[in-house]
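Peer 1: generate a structure from the sequence data that follows.
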Amino acid sequence: MSTRTPAATVSCARSSSATRSLLACAVVASPLWAVVSLTQAATREGFDITRHPLSALSNGSLGLLQIANFLIAGVLLALGATGLRRALRGAPGSTWAPRLVRIGGIGMIAAGAFVMDPVDGFPAGAPSVESATLTWHSYAHFAAGSVTFTSLIAACYVLGRHFGRAGNRRYAIASRVAGTALLIGNGWAMSGGPAGTLTLAVGAVTAMLWISAVAYRSRRGF
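Peer 2: Below is the predicted model:
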């Protein structure tokens, strides 16, 4: 016979509802950022994803759209991390996976607040890479991006360990693949490799969407 009081039952229901709402934030964050970013990449005049990072979309007449995209997705990801913490409570990785996701969200907020300089002819009239002089807010943007990428890579690997310990080999492999995709993409872009901005975009979108997929899976358990 259950000894749970009506008040405790209501409290538990409210807690589960709040957790589902927080997880929904993480579910929505990455697809939102990816769709808005890639749609702009495909439609904004002069933008070439093989030459220009998605962050460059924060410049120009429609720059506020990408700035808002960073800020909103970052806030949603940071909130969603609380839902992940509740959903993973007691399991391996339950401390660091949500913590790293939250850091990634905060990094995205900072990346939106500090806009990188126009680059390599985008928007029209921007200086070439060779002649460009970076401003302090561009350096701040790159620092925020490094924090975001590093935390998301680490979060994916921690989730890989989580699913591996739980015996879910398929999700463990997918987590590590997502983290490796961003690790390689970021490393290739930093090395100045051909189409580095494209590989970075692919890696970032892959890792972010995987975080959303994990949040969606966790949400179904509530």
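Peer 1: contacts, neighbours, all on C-alpha from now
Peer 2: OK.
Peer 1: sec struct for residue 133, please.
Peer 2: Classification of residue 133 using DSSP: H, G, I helix; E, B strand; the rest coil returns coil.
Peer 1: which other helices and strands contact the helix or strand harbouring residue 103?
Peer 2: Using DSSP states H and E, residue 103 sits within helix 96-113. With contacts defined as 3 or more Cα pairs under 8 Å, 6 or more residues apart in numbering; DSSP states H and E, helix 96-113 has these neighbours: helix 63-87, helix 136-165.
Peer 1: please give me the structure for this one as well, since I'd like to look at both together:
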Amino acid sequence: MSARVTRSLLGYAVLAGPVYVIVSLAQAFTRDGFDVTRHAWSLLSNGDLGWIQVTNFVATGLMVLAAAAGLARAVPQSRWTARLVAVFGASLIAAGLLRADPAMGFPAGTPDGPGTVTWHGVAHLVAGAIGFLCAVAAAWVLARHQDRGAALYSRLSGTAFLLAFAGIASSSSAPGFTLGFVAGVAIIFTWLAVVSIRLYRTLPGE
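Peer 2: Down below sits the predicted model:
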């Protein structure tokens, strides 16, 4: 029963990334005024359909929290990995509940530029930053408990996501930084899924 529960929890790591990316992209390509080369996905939380992205953030965060619980059970020698992933999950929930400020002409009708800064907009950015840095740290911490190949993959994934975050955090709206962050999000969620699948396969059968 213990291994079965752990497998179920780790399975959410495989679902989290695809759900978040697919739901975000579906909106990005269908919502009026959204430009995937300029606008961060957080902006999708605004407007009449903003509830979709808010729900996406919260649901993804809950799945990452479940994955963190699975990691705690599967890798007890690296409890900090699970803790850091848990903070990442909690930050996604917080980022969904604390909406980003409208900016850069989105939602449609919003003036171009950074827009008005609100307390919840600032809190959204802070929550995201904490979560992203914890995801980077989790990849590096777990690498200490992996074989050489897996450790290299974890370190490269964490570093790639850190660079992508640094680019978007520079406040530049250049397409390279925006699309680079999208790639970074895909990389870190893929890392979480790959790690969880590897652990899933090492668990004893029941």
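Peer 1: give me the TM-score for these two chains.
Peer 2: Here the superposed chains carry a TM-score of 0.92, computed using TM-score structural alignment, normalised by the length of the second structure; 201 aligned residues with a Cα RMSD of 1.4 Å.
Peer 1: trace residue 64 of the first structure over to the second structure, please.
Peer 2: Under the alignment defined by TM-score structural alignment, residue 64 of the first structure is paired with residue 51 of the second structure.
Peer 1: correction: residue 146 of the first structure
Peer 2: So, by TM-score structural alignment, residue 146 of the first structure is matched to residue 129.
Peer 1: how about the residue most central in space within the second structure, nearest residue that isn't a chain neighbour?
Peer 2: Taking Cα atoms, centre = their mean, the centroid of the second structure lies closest to residue 185, which sits 5.8 Å from it. Leaving aside its chain neighbours, residue 185 of the second structure sits nearest to residue 161 (6.8 Å; criterion: Cα to Cα, 6 or more residues apart in numbering).
Peer 1: can you give me the buried ones in the strand or helix carrying the one you found?
Peer 2: Assessed by DSSP H and E, residue 161 of the second structure sits inside helix 148-169. Residues of helix 148-169 of the second structure classed as buried: 150-165, 167-168 (neighbour count, 16 or more other Cα atoms under 10 Å).
Peer 1: for the alignment partner in the first structure of residue 74 of the second structure, give its distance to residue 21 of the first structure.
Peer 2: Aligned by TM-score structural alignment, residue 74 of the second structure pairs with residue 87 of the first structure. According to Cα to Cα, to the nearest Å, residue 87 of the first structure and residue 21 of the first structure sit 12 Å apart.
Peer 1: do residue 115 of the first structure as well
Peer 2: In terms of Cα to Cα, residue 115 of the first structure sits 30 Å off from residue 21 of the first structure.
Peer 1: looking at these two, which is more packed in?
Peer 2: It is residue 115, of residue 115 of the first structure and residue 21, that has more neighbours when counted by other Cα atoms under 10 Å, with 24 against 16.
Peer 1: now do the contacts for that one.
Peer 2: 55, 58, 59, 67, 137, 138, 141 (Cα atoms under 8 Å, 6 or more residues apart in numbering).
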